Every structure is written in C-alpha cells, then in structure tokens.
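>>> Prediction below, plus the sequence it came from.
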Amino acid sequence: MAATVVTKANFEAEVLKSDKPVIVDFWASWCGPCRMLSPVIEEISETEPGIKVCSVNVDEQMELAAQFQISSIPTLLAFKGGQLVNQSLGVIPKAQILGLVK
C-alpha cells in the first residue's frame, strides 16, 4: 500500500481521525534528501500494517506546511490519536522512523 497523499482538505480525516498511528512525510520533488528517504517511507507503508503513512508535497500544500511550521524538508511528523507526538528532520534510518510512533 503506497503512502496516502494528504492535502489540507483531507488532513483531518486521514491523519487526525486515523485509528492507527500516522507518519506524515513532508517533502518536495526537487529535494535530494527527500528522494533518498522516499524508498524507506514506501517500504514502511508496504510492510507495517499497523502504521498509516501519509505524504504531503510542500510545494502543493503550502498552507499545511505553514500550519506545522515546516521550514526544512524532509520532515516527518508522527501522530497518535489525533495528537502530534514526535517529529524528525532530515534523512533517518527505518528503525528511527518506526520509533517515532512506537
């Protein structure tokens, strides 16, 4: 299952109201580190059924990026029960990404 594309319109339904922990990847197509992190994010979305993985393109969703004060990418935000519980900046290993929601 690929990461769910999130926009301002569906953020509440996909992230805040999710019954699973959610990792939200803020990225852009021109960002080299984002491209390095992308395969890891996709792998998590396919191999971790207990975690929902979402993706936000900061160029297309500037208002959402501003809402969470995303100033550098890639940034990962972790949500549980509709609450922001953790965040990470830059490329990190899969184990660390999973640790954001554990």
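Yep, it's here. Numbers count the residues shown, from 1 in each chain.
>>> rest of the way, CA atoms for contacts and neighbours
Noted.
>>> got a list of what the residue nearest the centre of the chain touches?
What sits nearest the mean C-alpha location of the chain, by C-alpha atoms, centre = their mean, is V24, with 1.6 Å. Each residue near V24 by C-alpha atoms under 8 Å, 6 or more residues apart in numbering is listed here: V53, C54, S55, V56, L76, L77, A78.
>>> show me where the chain has strands.
4-5, 22-27, 52-57, 75-80, 83-89 (DSSP state E).
>>> try this one next to it:
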Amino acid sequence: MNHLQELSSIELIQYLQEKKSVALFVYTPMCGTCKLAARMLGIMQEALPAVPLYQININTAPALAEQWQVTSVPALLIFQRNELVARHYAIQSVGFLYDVLKPLA
C-alpha cells in the first residue's frame, strides 16, 4: 500500500529548501506503471523510514516538470541541498530502489 506523502508544488519547494535530501516520486493517477512503482516505493518507505520520500502528481505541477525536464512518468527524482542530482525513469525493482534510496537514509 502506498502511503507516500503527497505534496503540492508550494510544499515541495519548501521541503527542498529545508531538507538536505529529498526523493520525489512523480506520477499521474491514470498511469498503470506508476501504480506498480508506487507499491515498490511503499515497500521502500517501510524498509528505509528515514528516507525523505514524497510524491507529486505531475498534472498539478507542470511548471516544475518542465523546470526539471521530466519527460515521462513514473519518475524518481533525487535532490541534494535543493539541487536535482539524479533522475530515474525505469523503476525496475525493489532492489534497484533500495540501492538508489539507501544513501539518503
């Protein structure tokens, strides 16, 4: 079950400025692959509870999507000190997510 905190664009900008690192799951509600990725991220949230993991519906944040050059969903964006440092489009497996998110814990 996916319990990632949904952020608005305004909340997201604030979190990026406040937190050292942020993992952001970018999705659309009608995307089947996004639903599968969200389930895997839910597992990661339980395995790595210290990781600041949030989600945003790309439909509600088109300006941010353009700014960060998000070309498709699902996407996992990694931010360090308010700077986009990694962009992942292929959410292949729970193991892959663990390797990507573990350094943020």
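That came through fine. Nothing here was measured: the structure is a model prediction, and the numbers come from that model.
>>> most tightly surrounded among the strands of the first structure?
Among those, strand 22-27 has the highest mean neighbour count (mean count of other C-alpha atoms under 10 Å), at a mean of 26.
>>> Quick check: that one compared with the second structure, mean distance?
Aligned to the second structure and superposed, strand 22-27 of the first structure gives a mean residue distance of 0.8 Å (mean C-alpha distance after the TM-score superposition for the first structure).
>>> Burial check on E60 of the first structure, number of neighbours?
Look at E60 of the first structure: counted by other C-alpha atoms under 10 Å, it has 12 neighbours.
>>> Show me what it aligns to in the second structure.
With TM-score structural alignment as the criterion, the equivalent of E60 of the first structure in the second structure is T60.
>>> so what's the nearest residue to S8 of the second structure once chain neighbours are set aside up against?
Setting aside the residues directly before and after it, S8 of the second structure is nearest to I56 in space (C-alpha to C-alpha, 6 or more residues apart in numbering), at 6.8 Å. I56 of the second structure makes contacts with E6, L7, S8, S9, L24, F25, V26, Y27, as judged by C-alpha under 8 Å, 6+ apart.
>>> ok, now S9 of the second structure?
Per C-alpha under 8 Å, 6+ apart, neighbours of S9 of the second structure: I56, T60, A61, L64.
>>> still contacting in the first structure, which of the contacts of I56 of the second structure?
Among the contacts of I56 of the second structure, the contacts conserved in the first structure (both residues aligned by TM-score structural alignment, their matches' C-alpha atoms under 8 Å) are E6, L7, S8, L24, F25, V26, Y27.
>>> quick one, longest helix in the second structure?
In the second structure, with assignment by DSSP state H, the single longest helix is helix 32-47.
>>> Which single one of the contacts of V24 of the first structure is nearest to M1 of the first structure?
V53 (9.2 Å; C-alpha to C-alpha).
>>> Would you check how far apart that closest one and K94 of the first structure are?
13 Å (C-alpha to C-alpha, to the nearest Å).
>>> How about E60 of the first structure?
Plainly put, E60 of the first structure is 26 Å away from K94 of the first structure if you go by C-alpha to C-alpha.
>>> Quick check: A3 of the first structure touching V53?
Yes: applying C-alpha atoms under 8 Å as the test, A3 of the first structure and V53 come out as touching, 5.0 Å apart.
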